[in-house]
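K.L.:
here you go, sequence then predicted model.
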Amino acid sequence: MPSLRVVFAGTPEFAESHLAALLKSDHQVVGVYTQPDRPAGRGRKLTPSPVKRLALEHELPVYQPQSLKDPAAQAELAALDADIMVVVAYGLLLPQAVLDTPRLGCINVHASLLPRWRGAAPIQRAIEAGDAASGVTIMQMDAGLDTGDMLLELKTPITEQTTGGLLHDRLAEDGAKALIETLDALAGDGLTATPQPVEGVTYAAKLSKAEAELDFRQAASTLAQKIRAFNPWPVAWCALGDERLRLYMARAEARASESPSVHVEADRVAPGTLLPHGGDHLRIACGDDGREVLCVSHVQLPGGKLLPVSALLNAHPPRLAPGSRLGSPLIQQEESS
């Protein structure tokens, strides 16, 4: 099988696993593009990306242009004489001049089953939306946002135990395998590109810390999906008095009956009220009428470590006693107004 000269473009850990697989393949990495070093940590020290660190370990040439629209940067890329450019979570737009530079063009590894979840955060948005499956798609890049023709697709299930972190790691592994399979095929007899379906397009907006606060007026299933999707970042949270309780793992439970130990008025409990605990989880009333139950198994108390709820309940923290109420005072004021 002939070997391809590959330029790799990527930045975060998800991309690093793909570069690692590429370095173990028969193909030759002739250059690595990644985002400029960014300030990180308490000292705000300039820190290289995971992709840059791996590239330097293997003594590969590294390029960090602010933009690929610069003619000088485009000439630098052309001088590498690559057969193909592989793009994985790079973070810069590729102008048409760059897309046309390699002999076989540019391909992208995208962490969703296109055309669903084009955009910045496909892994988390799939879990948050309650999708039954996710996957990776290798596509031939064009000038649009994740709109190129599909070359290869791998599918994986999403279950009630799937978190953003777990799906990230699984798709990083699957994507690396799919990438090598794609490159091997392109180096040989080639692959048939399939246009993306016109229907079913959704966009995965970038995650923000601002959307991580939970509103217990929402359905239990919606909240559970959000908690799992935002684990390990930005981490779902709710107010616990004047502090924050972070929630990492949850599922929805059908509300069977009320307990006399919790105040009930006309079969209604205020959303955010802690119900009698389960053996290893907190039970939180939610939904517009408080009749749904969110079961939370892993939390982080203010100033503490991430722990299974079973470990916390053994200590009987008074702030988590049944009848206590979680959630923003502003939301509670909205309910009573």
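P.N.:
Yes, it's here. Numbers count the residues shown, from 1 in each chain.

K.L.:
C-alpha only now, for contacts and for neighbours.
P.N.:
Will do.

K.L.:
report the contact partners of the nearest residue to residue 192 once chain neighbours are set aside.
P.N.:
Nearest non-adjacent residue to residue 192, counting by Cα to Cα, 6 or more residues apart in numbering: residue 151, 6.4 Å away. Applying Cα atoms under 8 Å, 6 or more residues apart in numbering, we find residue 151 in contact with 137-140, 182, 191-194.

K.L.:
kindly report the same for residue 222.
P.N.:
Residues near residue 222 by Cα under 8 Å, 6+ apart: 128-130.

K.L.:
secondary structure element for it?
P.N.:
helix 220-229 (DSSP states H and E).

K.L.:
now the helix or strand that that helix is followed by, how far from the chain's geometric center?
P.N.:
Next along the chain after helix 220-229, taking DSSP H and E as the criterion, comes strand 236-240. Using Cα atoms, centre = their mean, to the nearest Å, the distance from the centre of strand 236-240 to the centre of the chain it belongs to is 20 Å.

K.L.:
here's the one I want to compare it with:
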Amino acid sequence: MVVTQPDRPGHRLKLTPPAVKVAAGELGLPVFQPERIREPSAVERLRAAAPELIVVVAYGQIIPRSILELPPNGVLNVHASLLPRWRGAAPVAHAILAGDEFTGVTIMQMDEQLDHGPVLAKLLVETIAQLESLDPREQDHAQATLAPKLSREAGELEWGLPADEIDRRVRAFQPWPGVTLPWQGERVKVLRGRVEGDRYVPEVVQAPGGRPRVVDGR
């Protein structure tokens, strides 16, 4: 069974299914789309499915204890950072913002705290195949950093920021919330640019209501 978010309005408010639902349909897998995973009816639906193992990837909701306790082999989480660095909803963006030279993916056992459980640190397919023989390692919680949800305001920048910080934010905040900067008398979205010495040079910008256009310079 594939459990995913309900269909949501997308382009031009057209109701759009999650990509994993489309893939599941192509594979002939049953799909369950509860509005809230912690609702008793959702928990009972999963209990009736009697899963041996649950794998969570970017689900977007906190998994309650009532579900964590269902599968005899536990619940695995695929998290897009090298835990304990960047626990939270936006690990990739925060790794770019911090200028991390490298990052990765962690396979971990879920507990009730945020990205807190023991690390298995294997590729997902290998982890499932070798689950009974793996020795989970506790995270070094003292080294944990957080990657909270991004806000629209975080992308509203000014030219006084260091060039490398502007560059990291432009790359980290694609596609959302995006970065805006003052440009030729208006505030435009910067889609791409480069650092030249101590200044940031936009290359592709988009004015409100307009289309992306190539520019060069500030």
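P.N.:
Yes, it's here. The structure displayed is predicted, hence computed values, not measured ones.

K.L.:
that older thread, which of the contacts of residue 222 of the first structure remain contacts when I look at the second structure?
P.N.:
Mapped onto the second structure and checked by both residues aligned by TM-score structural alignment, their matches' Cα atoms under 8 Å, these keep the contacts residue 128.

K.L.:
the contacts of residue 222 of the first structure in helices, which ones?
P.N.:
residue 128 (DSSP state H).

K.L.:
can I get the contacts of residue 222 of the first structure in JSON lines including distance to residue 37 of the first structure and neighbour count?
P.N.:
Formatted as JSON lines, the contacts of residue 222 of the first structure follow (distance: Cα to Cα, whole Å; neighbours: other Cα atoms under 10 Å):
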{"residue": "128", "distance to residue 37 of the first structure": "31", "neighbour count": "21"}
{"residue": "129", "distance to residue 37 of the first structure": "33", "neighbour count": "13"}
{"residue": "130", "distance to residue 37 of the first structure": "35", "neighbour count": "17"}
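
K.L.:
and which of the contacts of residue 222 of the first structure is nearest residue 209 of the first structure?
P.N.:
Each of those was checked against residue 209 of the first structure using Cα to Cα; the closest is residue 128, at 14.8 Å.

K.L.:
report the central residue of the second structure.
P.N.:
Closest residue to the average C-alpha location of the second structure: residue 90 at 4.8 Å, with Cα atoms, centre = their mean.

K.L.:
corresponding residue for that residue in the first structure?
P.N.:
When the first structure is aligned by TM-score structural alignment, residue 90 of the second structure is paired with residue 121.

K.L.:
likewise for residue 205 of the second structure?
P.N.:
Counting by TM-score structural alignment, the partner of residue 205 of the second structure is residue 300.

K.L.:
and the closest residue in space to residue 79 of the second structure that isn't next to it in sequence, what does it touch?
P.N.:
Excluding the flanking residues, the one nearest residue 79 of the second structure by Cα to Cα, 6+ apart is residue 106, at 5.2 Å. Residue 106 of the second structure sits next to 77-83, 119-122 when contact means Cα under 8 Å, 6+ apart.

K.L.:
residue 18 is in contact with residue 54 of the first structure, correct?
P.N.:
No - judged on Cα atoms under 8 Å, residue 54 of the first structure makes no contact with residue 18 at a distance of 10.9 Å.

K.L.:
looking at those two, which is more packed in?
P.N.:
Taking neighbours as other Cα atoms under 10 Å, residue 54 of the first structure and residue 18 compare with residue 18 leading, 26 against 18.
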